[in-house]
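[1] would you be able to build a 3D model of this:
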Amino acid sequence: MSKTPSPCIDVCKFRRPGPAGSHCIGCSMTKEQKKISKRVKGKAREAFVALVVSQQKVMGRYDHWRGAYLKRCLKKGARAPEIVRKAG
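    All right, here's what the predicted structure looks like:
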């Protein structure tokens, strides 16, 4: 199995306002979170994905993300984190 992919689904348009600044319409991450996601490895990456999923639930309108992320995991030969597999 490959490592857990970043929560980014390659949309990268920062148009959603939020308390931490502008959020991506694809994954809900801010630019700072995207920088951090590149440095996070191993089990910490799964925890980071869980943080993003929680952020999406609070913000709303991210139903498209789960399907796109699962497809990305499949393409990379990686197992999606438990929180993503259980949701939906």
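[2] make it CA atoms for all contacts and neighbour counts henceforth
    Noted.
[3] residue 24 and residue 13 touch, don't they?
    Yes. At 5.1 Å, residue 24 counts as touching residue 13 under the criterion of Cα atoms under 8 Å.
[4] which one of the two has more residues nearby?
    residue 24 (21 against 15; other Cα atoms under 10 Å).
[5] ok, that one - contacts?
    Residues near residue 24 by Cα atoms under 8 Å, 6 or more residues apart in numbering: 11, 12, 13, 14, 15, 16, 30, 31.
[6] could you also give me the structure for this next sequence, so I can compare it with the first?
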Amino acid sequence: MPKTPNPCIDVCKYKRQGHCIGCSMTKPQKSMFKRLKRDDHRAAFVDMLTAQQDRLGQYSAWNLAYAKKCKKKGSALPHSLRECDLD
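    Next up, the predicted model:
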């Protein structure tokens, strides 16, 4: 099974108090994800990011974009997205 893809969806505009308007990551979080090698750590990071998005709000489009990215790369959806309505 391919590893969990990067949660970045190539928007990269930091206009929400230092958080990207596409994925909600901060610049330090983006750097941190790149350093994660174990897939269970990468999946846990995406679960944490999903919780962060829920707390911050305004990131509902990310779920679908990231699900498409996972499908394209042949990767399973992280736990936090398996229960989401992606249609």
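[7] coming back round to it: so which of the contacts of residue 24 of structure 1 sit within helices?
    If you go by DSSP state H, these have residue 31 in helices.
[8] please state the offset of the helix or strand containing residue 44 of structure 1 from the chain centre?
    Assessed by DSSP states H and E, residue 44 of structure 1 sits inside helix 43-59. Taking the mean of its C-alpha atoms, helix 43-59 of structure 1 sits 7 Å from the chain's own mean (Cα atoms, centre = their mean, to the nearest Å).
[9] Three-state assignment for the counterpart of residue 78 of structure 1 in structure 2, please.
    In structure 2, residue 78 of structure 1 lines up with residue 75, judged by TM-score structural alignment. The three-state label given to residue 75 of structure 2 by DSSP: H, G, I helix; E, B strand; the rest coil is coil.
[10] what about residue 75 of structure 2, distance to residue 12 of structure 2?
    23 Å (Cα to Cα, to the nearest Å).
[11] now the spatially most central residue of structure 2, what's its secondary structure?
    When Cα atoms, centre = their mean is applied to structure 2, the residue found nearest the centroid is residue 7 (3.1 Å). What three-state DSSP gives for residue 7 of structure 2 is coil.
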